[in-house]
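K.L.:
Show me the folded form of this:
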Amino acid sequence: MSRKKKWVEADVPDQTGRVAVVTGANTGLGYDTARVLAERGAKVVLAVRNTDKGAAARDRILTTAPGAEVMVAALDLGSLQSVRDAAATLLAACPRIDLIVNNAGVMIPPKEVTVDGFELQFGTNYLGHFALTGLLLDRLMSVDGSRVVVVSSNAHKMGGAIHFDDLQWERSYKRGAAYAQSKLANLMFCYELQARLAAAGSATIAVAAHPGFTDSELIRHVWKPVAPLMRWAGPWVGQSPAMGALPQLLAATGPQVRGGQYWGPDGPFELRGYPTLVKSSARSHDLTVHKRLWAVAEQLTGVTFPV
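P.N.:
Modelled structure (predicted):
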């Protein structure tokens, strides 16, 4: 009996004519996602906080995808004004948008707040992407086959619930639990968005993915004595950003993908491997919390959705 074929970069279908916005695309998972999309013919927008690094990433992509159309847009997900400015820039520059990959994130930093006063991980990973998607969604809903891909993490299983009584961790900050909450919020956002899109009869879908354990700049806030050990162990228990990007690339481009799915690595504990359908926690499917969290996000960001 032949073994099932593993899904790899070469399986990304032709993306000619598609316009993709990838947040955090200057490095790591976002860079490899943007690179592959550009190599397959998509117009790619690198939505990044540091535009100098974004320009360097664009130049690197053009070495493997000569002639590709790659645009750099300033986006600081920790500033709602920056999110609004970025959305205005993208709406003016892109008559159509086929794909948003909500990839950027920050992981387990020391306690810090965004310019709007939100805990950094909740404000960046969740609220910033919520606002950006809401501001751009009309442009996607007019395009057949458009998608919103939300990058989560299996850390969402480790942080308990959404802490509505202290969303911004003002009483007691636990960086790992705050990261887990932000990634649980990402998943709930994806599932609730998909439900609303389906109820509206839209052809746009929302899909979630996670990269497993990937060696990227996200680990820069890990306790310093531990970081070298994580990098040393990476080749055995984790994988490269190019491999870690495969689940979100499949979610973004695979013809077999359906709204509300969650894709991740197929290896032990989903730490590494090739993309496959995976399961999120039971808590992530709590519809009552979905709706409450959505309402809170609308209130905090001032952004409402056309669904």
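
K.L.:
use CA for all of it now, contacts and neighbours both
P.N.:
OK.

K.L.:
What is the helix or strand hosting Ile100 packed up against?
P.N.:
Assigning secondary structure by DSSP states H and E places Ile100 in strand 99-102. Identification of packing neighbours for strand 99-102 by 3 or more C-alpha pairs under 8 Å, 6 or more residues apart in numbering; DSSP states H and E yields strand 19-23, helix 129-141, strand 147-151, helix 246-253.

K.L.:
Show residues contacting stretch 30-39.
P.N.:
9, 12, 15, 20, 22-25, 43-44, 46, 57, 61, 64-65, 68-70, 103-104, 241-242, 245-246, 248-249 (C-alpha atoms under 8 Å, 6 or more residues apart in numbering).

K.L.:
Kindly write the PyMOL command that selects the buried subset of the residues you listed.
P.N.:
Buried residues within these, as defined by 16 or more other C-alpha atoms under 10 Å, are selected in PyMOL through the command that follows:
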select buried, resi 9+12+15+20+22+23+24+25+43+44+46+57+61+65+68+69+70+103+104+241+242+245+246+248+249
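
K.L.:
surely Val19 meets Ala93?
P.N.:
No. Applying C-alpha atoms under 8 Å, one finds Val19 not in contact with Ala93, separated by 10.7 Å.

K.L.:
the more surrounded of these two?
P.N.:
Relative neighbour count places Val19 above the other of Val19 and Ala93, with 25 against 11, counting by other C-alpha atoms under 10 Å.

K.L.:
what ranges do the helices span in the chain?
P.N.:
Listed in chain order, the helices of the chain (DSSP state H) span 28-39, 51-64, 80-93, 120-121, 129-141, 175-199, 227-237, 241-244, 246-253, 287-301.

K.L.:
For the second one, list every residue counted as buried.
P.N.:
In terms of neighbour count (16+ other C-alpha under 10 Å), helix 51-64 has its buried residues at Thr51, Gly54, Ala55, Ala57, Arg58, Ile61, Leu62.

K.L.:
possible to save those as TSV with distance to Phe122?
P.N.:
As requested, the buried residues of helix 51-64 are exported to TSV (distance: C-alpha to C-alpha, whole Å):
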residue	distance to Phe122
Thr51	23
Gly54	24
Ala55	27
Ala57	26
Arg58	28
Ile61	30
Leu62	33
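
K.L.:
of all those, which comes closest to Ser82?
P.N.:
Distance from Ser82 was checked for each of those by C-alpha to C-alpha. The minimum falls on Thr51, at 12.9 Å.

K.L.:
Out of the helices of the chain, which is closest to Ser281?
P.N.:
Between Ser281 and those, the shortest separation by C-alpha to C-alpha is 8.9 Å, and it involves helix 175-199.

K.L.:
please give me the structure for this one as well, since I'd like to look at both together:
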Amino acid sequence: MPAWTADLIPDQHGRTAVVTGANSGLGLITATELARHGARVVLAVRDTSAGERAAHRIGGDVEVRELDLASLDSVRKFAAGLTTDHPAVDLLVNNAGVVLLGPRRTTADGFELHLGTNLLGHFALTGLLLEALSAAPQARVVGLSSITHKNAHLDFGDLMAERDYRAAAAYGRSKLATTIFGLELDRRLRAAGSPVISVLAHPGLTRTNLTPRAWEHRGRLGRVIARAGLLATQPVEQGALPQLRAATDPAVRGGQFFGPSRLGETRGPVTEVRPSRDAADPAIGERLWTVAERLTDVSYL
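P.N.:
Coordinates of the predicted model:
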């Protein structure tokens, strides 16, 4: 079977897509391909100046809106404005993320930054956009996972890593939480008889702007490590293919998970991959869902 490429994306005219973190890296490639195939693409970005530059580069039917996933107030304002102008949303790609290897930091709402941004911001956003997603035929939510989720475990007694903070572990836990959320969301959508599906993807090891940023606090040594890491990664155009397939392949079913097929899922053609045992556990999914609803004050399904 030939490898899946962006050229296989079907016509997207008439569809409205929201891509978080769309001004660089995987999000920029994803937004570019969706627009190239005819979608109206909303670039949901923290820095609107960078978003405008990205929109100019992408061309097509593209608009820029401010969204800071590390602020629930920003998430609510974004969702309110978007649904006023776009009552039906066909695709939500929860792409944005943060990875830091420095000291512990928190969001505007006091959450540990990785979990607050990567999980809770997207959890709130998805819930607030669910009515608009339900108004579109065959809508999808695509969550961005990471291979780091496979070695991570959640500590519900210390979700915000206040007692034991290690940056790399906090990132892995946030990506595990993101994966749990995507799978639990699909279970709940199916149970509710919703036409919306939830799909997951991960990019393997991919060259994005997150790699150098993660090490910038280490000065010269950090820059050396970041450059060495870039040599081991695949191009961002290749890394974006799993989420593009999850977003556009007509054969995709809810609950599927896509990633690279070679070298421990670090690179290569897109294939369906398996989540970790913790990620797929419905009991963990239900528990995390309850916590996320309480922390974000967003309830759905």
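
K.L.:
related to what we said a few turns ago, could you take the helices of the first structure and lay them out as a markdown table, with extra columns for distance to Glu270 of the first structure?
P.N.:
As requested, those are arranged in a markdown table below (distance: least, C-alpha to C-alpha, whole Å):
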| stretch | distance to Glu270 of the first structure |
| --- | --- |
| helix 28-39 | 16 |
| helix 51-64 | 28 |
| helix 80-93 | 32 |
| helix 120-121 | 23 |
| helix 129-141 | 24 |
| helix 175-199 | 16 |
| helix 227-237 | 10 |
| helix 241-244 | 11 |
| helix 246-253 | 11 |
| helix 287-301 | 25 |
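
K.L.:
out of those helices, which comes closest to Leu271 of the first structure?
P.N.:
If we rank those by C-alpha to C-alpha, the stretch that ends up nearest is helix 227-237, at 6.6 Å.

K.L.:
ok, and what's touching that closest one?
P.N.:
The set of residues external to helix 227-237 of the first structure that reach it, using C-alpha under 8 Å, 6+ apart, is Phe213, Thr214, Asp215, Ile219, Arg220, Leu271, Arg272.

K.L.:
so who does Val149 of the first structure touch?
P.N.:
Leu99, Ile100, Val101, Asn102, Cys190, Ala206, Val207, Ala208, Ala209, Gln248, Ala251, Ala252.

K.L.:
Kindly indicate which of those residues lies nearest Lys4 of the first structure.
P.N.:
Ala251 (18.7 Å).

K.L.:
Quick one: map that closest one onto the second structure.
P.N.:
In the second structure, Ala251 of the first structure lines up with Ala246, judged by TM-score structural alignment.

K.L.:
Thought His202 was touching its match, still the case?
P.N.:
No. The criterion here is C-alpha under 8 Å, and Ala246 of the second structure misses it with His202 at 10.0 Å.

K.L.:
okay, and the common contacts of these two?
P.N.:
Counting by C-alpha under 8 Å, 6+ apart, the residues touching both Ala246 of the second structure and His202 are Phe257, Phe258.

K.L.:
Please name the residues that touch Lys43 of the first structure.
P.N.:
With contacts taken as C-alpha under 8 Å, 6+ apart, Lys43 of the first structure has the following neighbours: Thr16, Gly17, Arg18, Val19, Ala20, Leu37, Ala68, Glu69, Val70, Met71.

K.L.:
can you check Glu69 of the first structure too?
P.N.:
Residues near Glu69 of the first structure by C-alpha under 8 Å, 6+ apart: Ala38, Ala42, Lys43, Val44.

K.L.:
Sort out which residues of stretch 211-224 of the first structure are buried, please.
P.N.:
By neighbour count on 16+ other C-alpha under 10 Å, the buried set for stretch 211-224 of the first structure is Pro211, Gly212, Phe213, Thr214, Asp215, Leu218, Ile219, Val222.

K.L.:
Next, find the distance separating Leu91 of the second structure from His114 of the second structure.
P.N.:
24 Å (C-alpha to C-alpha, to the nearest Å).

K.L.:
I misspoke; the intended subject was Val75 of the second structure.
P.N.:
Here Val75 of the second structure is placed at a distance of 16 Å from His114 of the second structure (C-alpha to C-alpha).

K.L.:
Looking at these two, which has the bigger crowd around it?
P.N.:
Ranked by neighbour count (other C-alpha under 10 Å), Val75 of the second structure and His114 place His114 first, with 28 against 21.

K.L.:
The more buried one pairs with which position in the first structure?
P.N.:
When the first structure is aligned by TM-score structural alignment, His114 of the second structure is paired with Gln121.

K.L.:
these two touch, right, that match and Gly105?
P.N.:
Yes. Under the criterion of C-alpha under 8 Å, Gln121 of the first structure is in contact with Gly105, at a separation of 7.4 Å.

K.L.:
quick revisit: relative to His156 of the first structure, which of the helices of the first structure is closest?
P.N.:
With respect to His156 of the first structure, and counting by C-alpha to C-alpha, the nearest of these is helix 175-199 at 4.5 Å.

K.L.:
Show me what counts as buried in the closest one.
P.N.:
Residues of helix 175-199 of the first structure classed as buried: 175-198 (neighbour count, 16+ other C-alpha under 10 Å).

K.L.:
And for stretch 274-294 of the second structure?
P.N.:
Buried residues in stretch 274-294 of the second structure, defined by neighbour count with 16+ other C-alpha under 10 Å: Pro275, Ser276, Asp278, Ala279, Ala280, Ile284, Gly285, Glu286, Leu288, Trp289, Ala292, Glu293.

K.L.:
ok, now which ones touch the aligned partner of Trp294 of the first structure in the second structure?
P.N.:
In the second structure, the residue matched to Trp294 of the first structure (TM-score structural alignment) is Trp289. Listed by C-alpha under 8 Å, 6+ apart, the contact set of Trp289 of the second structure reads Phe181, Glu184.

K.L.:
next one: Gln239 of the first structure
P.N.:
Residues counted as contacts of Gln239 of the first structure (C-alpha under 8 Å, 6+ apart) are Gly212, Phe213, Thr214, Asp215, Leu271, Arg272, Gly273.

K.L.:
Can you find the partner of it in the second structure?
P.N.:
Pairing criterion TM-score structural alignment: the partner of Gln239 of the first structure within the second structure is identified as Gln234.

K.L.:
Please tell me how far its match sits from Arg267 of the second structure.
P.N.:
Between Gln234 of the second structure and Arg267 of the second structure the distance is 6 Å, computed by C-alpha to C-alpha.

K.L.:
now swap in Pro203 of the second structure and tell me
P.N.:
Taken as C-alpha to C-alpha, the span from Pro203 of the second structure to Arg267 of the second structure is 8 Å.
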